[in-house]
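J.: starting from these lines, generate the structure:
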Amino acid sequence: MPLFERHPKGVVLTQAGEAFLGRAQRIRLEYDDALREMHQMKTGELGVLRLGFSPTLDDQRVMGTIRRMLVERPAARLHIVEKLMQYLLDMLIEGELDLVIAPIPSPPMPEIDVVPLHEDVLYVVADQAHPLHQRRDLKLADVAAEPWLLPAQNTRLRGQLETLVREAGLPALNIRVEINASSLSNFRLLSGTRMLGIGSTWTLERLRALGVLPLSISVPPLRRQIGLLTRKNAYLTPLAQRLRELLAAEMKPSKPKK
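T.: Okay, the predicted model is just below:
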């Protein structure tokens, strides 16, 4: 059965080739895991824990939990990566990360195991002087026509919001500012403007310090589950297992104040 076929632009994989490549990649990752495990058994070292987390999460709690583990394990070494969710998932699947803290993928990904941590509620936020703060029980139609500051088009959050608007029969969103990285500093652009954005439960207190507050509108479809993600059947060091325990105990949501 051929694995390759000629193409005007070169050689491409056949369907069988794609299947073989996927299996070969899994074998390579399992081999790498086995080597890491044997090395640690031989040397007694904790090794390096490679952790990724989404910048839309509560980094204070994440870093606080990591700090607690470092105090517990003085020999521990970490490599921390902060990226948007889609990049973290790619790195996890490719074996470049051991653990990822991020929104749980939907639909589920067969290559990834998930430990749910908590539910995170997303809010439509605006400058404290925005006229929509004077209204209560806002509907989607009330905010859809406003200018928006949103993540890039290929992000899950952006896709969910645009789908929600489209299914409600409303015009496409007016995206005035598009961002490729999620950072609280981006929300400074909302100050003194009519632009709206999306903030999570964990960011509301710090957004309030910027003069950015949640509007009185509920968008249930934008609720998301946050989880601890690992590659299926991957070897987890004792260090990774301990951090997983600490995160599961620490990452519990609290209700935000209006």
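J.: CA atoms for contacts and neighbours, from now on please.
T.: Noted.
J.: for stretch 215-226, buried residues please.
T.: Residues of stretch 215-226 classed as buried: 215, 216, 217, 218, 222, 224, 225, 226 (neighbour count, 16 or more other CA atoms under 10 Å).
J.: what does stretch 119-130 give?
T.: 119, 120, 121, 122, 123, 124, 125, 126, 127, 128, 130.
J.: in contact with the nearest residue to the last one once chain neighbours are set aside, which residues are there?
T.: Which is residue 130. Spatial nearest neighbour of residue 130, excluding adjacent residues (CA to CA, 6 or more residues apart in numbering): residue 194 at 6.2 Å. Residue 194 makes contact with 126, 127, 130, 146, 147 under the criterion CA atoms under 8 Å, 6 or more residues apart in numbering.
J.: can you list those in CSV and add secondary structure and distance to residue 48?
T.: Formatted as CSV, these follow (DSSP: H, G, I helix; E, B strand; the rest coil; distance: CA to CA, whole Å):
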residue, secondary structure, distance to residue 48
126, strand, 41
127, strand, 42
130, coil, 47
146, coil, 46
147, strand, 44
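J.: please convert these to TSV, extending it with distance to residue 69.
T.: What follows is those, written out as TSV (distance: CA to CA, whole Å):
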residue	distance to residue 69
126	37
127	38
130	43
146	44
147	43
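J.: so which of those comes closest to residue 168?
T.: Nearest to residue 168, judged by CA to CA, of the contacts of residue 194 is residue 146 at 15.7 Å.
J.: another one to check against the first:
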Amino acid sequence: MFLPRLLDGRLKFRHLVLLDALARQGTVVGAAAELHVTQPVATRSLHELEEILDVRLFERGPRGITPTVFGEAFTGHARAVLAQLEQAGRHVAELADAERGTVVVGTHLAGSNMLLPRAIAAIKTERPYLTIVVREGSPEALLVELEAGRVDLIIGRLTAPSDERIERRKLYDESVDLVVRTTHPLAGATGVELADLAEYPWILPGAETALRRELEGLFTRNGFPLPANRVETTSFLTVRQLLLETDVIAALPSLITKDDPRITRVALALEPIGHSVGLTLPAQRTLSPSVDALIRSLTDVATGMSHQDCPITT
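T.: Sure thing, here's the model as predicted:
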């Protein structure tokens, strides 16, 4: 078996950075623009990396590039290396100034309106100079950012068990409700059936989300197609404003709307649909002191949430 010699001086960190950009952008042009280099420079670096590994990392096509099985595998390792270097730099900086630091948190709806703000408020009383950067995105996009070290942890719905790369820590269980504005024709109605909702406009989460697939299953089991009049988004600011200004129906985690008196639950149970909210972390990465501190704050807040907010599981 041929084993590439990756420590003989030929492999550079710029190769790993380029590989990450190529995998995300899907084109050499896009990766070159992101890294502020010319396309010939990016192409030459890719060829160098393929020569070092002695395999083809991407298939070239008219619409861009597609990772081969070798490209997918090595990209994962490249991102792990880059993430460790990013964390090493932060760790050293925090040791030099223990009162400061930066934590980048990814979030996708669940946990974003109550758990995360409360945890940030709590940790800021202890470490006021800690900078916390919150990034919203789809679960898939945030997972890529996590693996590459651009995000330290993700807060949101847990849709898979832990594995050798990703650790998932459950904090609490949460139900999903159908909601409308309080002046909606369905607000306060009893005996609501799914058929009663079919003619209204809907807001659905993106097709890549687990909640979307569960809602599709709900409609299919009841013999209805997905609402034709719909908006697809995971942006809560967009969802909330549309709820307040139109007759849309949305499926949201129960805590998202609990503290907004302008939004109310539709009397139609979605009992099969619910989820666990928790932390998604890199399994093999040494976390910085600041990240550890925020994780402790998140865990304390989740544990201390009253049963009026959500059922906490231990």
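J.: superposed, what's their TM-score?
T.: A TM-score of 0.80 describes the superposed chains when it is computed by TM-score structural alignment, normalised by the length of structure 1; 253 aligned residues with a CA RMSD of 3.2 Å.
J.: ok, back up a step: residue 24 of structure 1: which of the buried residues of stretch 119-130 of structure 1 is nearest?
T.: Ranked by distance to residue 24 of structure 1 (CA to CA), the buried residues of stretch 119-130 of structure 1 are led by residue 119 at 36.0 Å.
J.: counterpart of that closest one in structure 2?
T.: With TM-score structural alignment defining the correspondence, residue 119 of structure 1 maps onto residue 173 in structure 2.
J.: how is residue 66 of structure 1 assigned, secondary-structure-wise?
T.: Following DSSP: H, G, I helix; E, B strand; the rest coil, we place residue 66 of structure 1 in the helix state.
J.: how many neighbours does the spatially closest residue to it that is not a sequence neighbour have?
T.: Among residues not flanking residue 66 of structure 1 along the chain, residue 243 sits closest, at 7.2 Å (CA to CA, 6+ apart). Each residue near residue 243 of structure 1 was counted by other CA atoms under 10 Å, and the total is 20.
J.: let's verify the counterpart of residue 243 of structure 1 in structure 2: helix, strand, or coil?
T.: Matched across to structure 2, residue 243 of structure 1 falls on residue 294, judged by TM-score structural alignment. Under three-state DSSP, the three-state class of residue 294 of structure 2 is helix.
J.: quick check: which helices or strands does the longest helix anywhere in structure 2 pack against?
T.: In structure 2, assigned by DSSP state H, the helix with the most residues is helix 69-96. For helix 69-96 of structure 2, the elements it packs on are helix 13-25, strand 101-107, helix 139-147, helix 289-304, judged by 3 or more CA pairs under 8 Å, 6 or more residues apart in numbering; DSSP states H and E.
J.: where along structure 1 do the strands fall?
T.: In structure 1, the strands defined using DSSP state E lie at 4-7, 10-13, 48-53, 77-82, 99-103, 112-120, 122-127, 147-151, 174-179, 196-200, 212-214, 224-231.
J.: nearest to residue 249 of structure 1, of those?
T.: strand 112-120 (8.4 Å).
J.: verify the stated contact: the match of residue 119 of structure 1 with residue 254.
T.: No - counting by CA atoms under 8 Å, residue 254 is not a contact partner of residue 173 of structure 2; they are 10.3 Å apart.
J.: which residue sits closest to the match of residue 119 of structure 1 in space, ignoring its chain neighbours?
T.: Nearest non-adjacent residue to residue 173 of structure 2 (CA to CA, 6+ apart): residue 276, at 4.3 Å.
J.: what of residue 156 of structure 2?
T.: Using CA to CA, 6+ apart and skipping residues adjacent in sequence, the residue nearest residue 156 of structure 2 is residue 110, 4.7 Å away.
J.: how about the contacts made by the one you found?
T.: With CA under 8 Å, 6+ apart, residue 110 of structure 2 has these contacts: 155, 156, 157, 253, 256, 277.
J.: can you check residue 242 of structure 2 too?
T.: residue 248.
J.: counterpart of it in structure 1?
T.: Match for residue 242 of structure 2 (TM-score structural alignment): residue 189.
J.: hang on, the earlier thing: same list (the strands of structure 1) but as TSV, adding distance to residue 41 of structure 1.
T.: Output for those, formatted as TSV (distance: least, CA to CA, whole Å):
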stretch	distance to residue 41 of structure 1
strand 4-7	40
strand 10-13	39
strand 48-53	14
strand 77-82	17
strand 99-103	20
strand 112-120	24
strand 122-127	44
strand 147-151	43
strand 174-179	44
strand 196-200	41
strand 212-214	51
strand 224-231	21
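J.: what is the neighbour count of residue 95 of structure 1?
T.: 21.
J.: just give me the match in structure 2 for it.
T.: Residue pairing (TM-score structural alignment): residue 95 of structure 1 is matched to residue 149 of structure 2.
J.: wait, its match touches residue 86, no?
T.: Yes - the criterion here is CA under 8 Å, and residue 149 of structure 2 meets it with residue 86 at 6.4 Å.
J.: alignment lookup: residue 21 of structure 1 to structure 2.
T.: That one, residue 21 of structure 1, aligns with residue 75 by TM-score structural alignment.
J.: residues contacting that match?
T.: Residue 75 of structure 2 makes contacts with 16, 19, 20, 23, as judged by CA under 8 Å, 6+ apart.
J.: again with residue 187 of structure 2
T.: Residue 187 of structure 2 makes contact with 180, 181, 264, 265, 266, according to CA under 8 Å, 6+ apart.
J.: which members of those residues are the farthest-apart pair?
T.: 181 and 266 (9.6 Å).
J.: if we can go back for a sec, correct me, but the residue nearest to residue 66 of structure 1 touches residue 69?
T.: Yes - contact status for residue 243 of structure 1 versus residue 69: in contact at 6.7 Å, counting by CA under 8 Å.
J.: could you count how many residues lie near the residue nearest to residue 178 of structure 2 when sequence neighbours are not counted?
T.: Closest residue in space to residue 178 of structure 2, ignoring its immediate chain neighbours: residue 251 at 4.4 Å, by CA to CA, 6+ apart. The number of residues packed near residue 251 of structure 2 is 22, by other CA under 10 Å.
J.: please tell me how far residue 70 of structure 1 sits from residue 251 of structure 1.
T.: 17 Å (CA to CA, to the nearest Å).
J.: wait, I meant residue 206 of structure 1
T.: Residue 206 of structure 1 is 18 Å from residue 251 of structure 1, by CA to CA.
J.: hang on, the earlier thing: can you redo the buried residues of stretch 119-130 of structure 1 as CSV with distance to residue 236 of structure 1?
T.: Shown next, in CSV, are the buried residues of stretch 119-130 of structure 1 (distance: CA to CA, whole Å):
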residue, distance to residue 236 of structure 1
119, 25
120, 26
121, 30
122, 32
123, 35
124, 38
125, 39
126, 42
127, 44
128, 46
130, 48
